[in-house]
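Visitor: 3D model of this:
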Amino acid sequence: MSDQADSSKIVALACDHAGLEMKRALLPVLEEMGVAALDLGTDTSDSVDYPDFADRLAQALADGRAERGILVCGSGIGISIAANRHAHIRAALCHNSTDARLSRQHNDANVIAFGARTMGDEVAKECVRAFLTTGFEGGRHERRVSKMSPGRPGSA
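Guide: Take a look at the predicted model:
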């Protein structure tokens, strides 16, 4: 397990209108960690559809423009479901730093999702720090993650 973020990695961020302010609050955390941010929108409070932004983030990871991602909508539920429709995405809806750490250690999550209406910015910041500084343990977890991830050894 790593205890600091790899500054060579790029993290993509995307949100709907409900998640805009939280997304903006998370950008300085990435900067202070030395991690580059790829902001995929939205950039206004005008109503938008969260699946469109989950798709943008999934495409950025598929294209190799980012290593990991952060998604935010009102509850975090819709945007995480939309992201997980993509076979290469393992998005974890997290509510605290323990969830964030375990999503990496046990599930090798590559995307973290938040609900801007269900948690505060400070908790989300703690979660981002845990998510970006925790590695995948592998071992007994590898077999399970392989069953969810095309292209990994042991996947169907």
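
Visitor: From here on, just use CA atoms for contacts and neighbour counts.
Guide: Will do.

Visitor: quick one: the strands in the protein?
Guide: 10-15, 36-39, 68-73, 91-93, 111-115 (DSSP state E).

Visitor: so which of the ones you listed comes closest to Gln105?
Guide: Among these, the nearest to Gln105 by CA to CA is strand 91-93 (12.0 Å).

Visitor: For the closest one, could you pull out the residues that count as buried?
Guide: For strand 91-93, a neighbour-count test (16 or more other CA atoms under 10 Å) marks 91-93 as buried.

Visitor: How far off centre is that strand?
Guide: 7 Å (CA atoms, centre = their mean, to the nearest Å).

Visitor: for stretch 99-116, same thing?
Guide: Worked out by CA atoms, centre = their mean, stretch 99-116 lies 7 Å from the chain centre.

Visitor: and what of stretch 87-94?
Guide: Distance, centroid of stretch 87-94 to centroid of chain: 7 Å (CA atoms, centre = their mean).

Visitor: what sits up against it?
Guide: 58, 62, 76-77, 80, 83-84, 100, 103, 107-114, 127, 148-150 (CA atoms under 8 Å, 6 or more residues apart in numbering).

Visitor: tally of neighbours for the residue nearest to Ala62 when sequence neighbours are not counted?
Guide: In this structure, Ala62 finds its nearest non-sequential neighbour in His88, 7.3 Å apart by CA to CA, 6 or more residues apart in numbering. Using other CA atoms under 10 Å, His88 has 17 neighbouring residues.

Visitor: One more, please, to line up against the first structure:
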Amino acid sequence: MARIAIGSDHAGFDLKTHLVGFLAAEGHDVDDHGTDTPDPVDYPEICAAVGRTVVAGRAELGIVLGGSGQGEQLAANTVRGVRAALCNDLYTARLAREHNDANVLSMGGRVVGAGLAEEIVALFTTTTFEGGRHQRRVDQITALEGRCGDADDSGR
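Guide: Predicted coordinates for the structure are as follows:
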């Protein structure tokens, strides 16, 4: 099984707590980056910490959770090497892994119920990257990361 880094804000806390137990029962090692209470907390640093753990190789995959999952995905994607995907359904979870080699899953605790979240996590953690034509595109994304912040970059 895999080592999974996980983190949430207060809106994702209940789902995170549920998924920590689910992941452990499935045999995964879980690295919980918090939050540890339902008290209001900002998510950016928590999600970036999950991303840094994955990029550093201390976890194979990451999961970030919030109300919608959108901000959490954006925060995780600030870490070079993270490919965080917002997947509130099974289809996007499968394609995020197969086509985009996503390494961080983002979900919304106010969007996805516990049962569906378990299915999404199970699919995300067992689906492999297809490579092939998709590898070329992932390589292009990686190359773009090195150019980020160039104000005069026309994107061509």
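
Visitor: about what we covered before: may I see the ChimeraX selection of the buried members of the contacts of stretch 87-94 of structure 1?
Guide: A single ChimeraX command selects the buried members of the contacts of stretch 87-94 of structure 1 (16+ other CA under 10 Å):
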select :58,76,77,80,83,84,100,103,107,108,109,110,111,112,113,114,127,148,149
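
Visitor: measure the counterpart of the residue nearest to Ala62 of structure 1 in structure 2 to Gly57 of structure 2 for me?
Guide: Residue pairing (TM-score structural alignment): His88 of structure 1 is matched to Gly81 of structure 2. Here the criterion is CA to CA, to the nearest Å. By it, Gly81 of structure 2 lies 11 Å from Gly57 of structure 2.

Visitor: Can you list the residue ranges for helices in structure 2?
Guide: Along structure 2, counting by DSSP state H, helices occupy 13-25, 44-55, 70-76, 90-98, 114-126, 133-145.

Visitor: post-alignment, the first one versus structure 1, mean distance?
Guide: Average distance between helix 13-25 of structure 2 and its aligned residues in structure 1, after superposition and using mean CA distance after the TM-score superposition for structure 1, equals 1.2 Å.

Visitor: between that helix and strand 3-8, how many degrees?
Guide: On the basis of axes from the mean of the first three to the mean of the last three CA atoms, to 10 degrees, helix 13-25 of structure 2 is oriented at 170 degrees to strand 3-8.

Visitor: So which bit of structure 1 is helix 13-25 of structure 2 matched to?
Guide: The aligned range for helix 13-25 of structure 2 is 20-32, by TM-score structural alignment.

Visitor: Buried residues, that stretch. List them.
Guide: 20-23, 26-27, 29-30.

Visitor: isn't His33 of structure 2 right up against Val50?
Guide: Yes - between His33 of structure 2 and Val50 there is a contact at 6.8 Å, judged by CA atoms under 8 Å.

Visitor: ok so, going back, just put the strands of structure 1 in a markdown table and tack on distance to His141 of structure 1.
Guide: Rendered in a markdown table, the data for the strands of structure 1 read as follows (distance: least, CA to CA, whole Å):
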| stretch | distance to His141 of structure 1 |
| --- | --- |
| strand 10-15 | 24 |
| strand 36-39 | 29 |
| strand 68-73 | 19 |
| strand 91-93 | 15 |
| strand 111-115 | 17 |
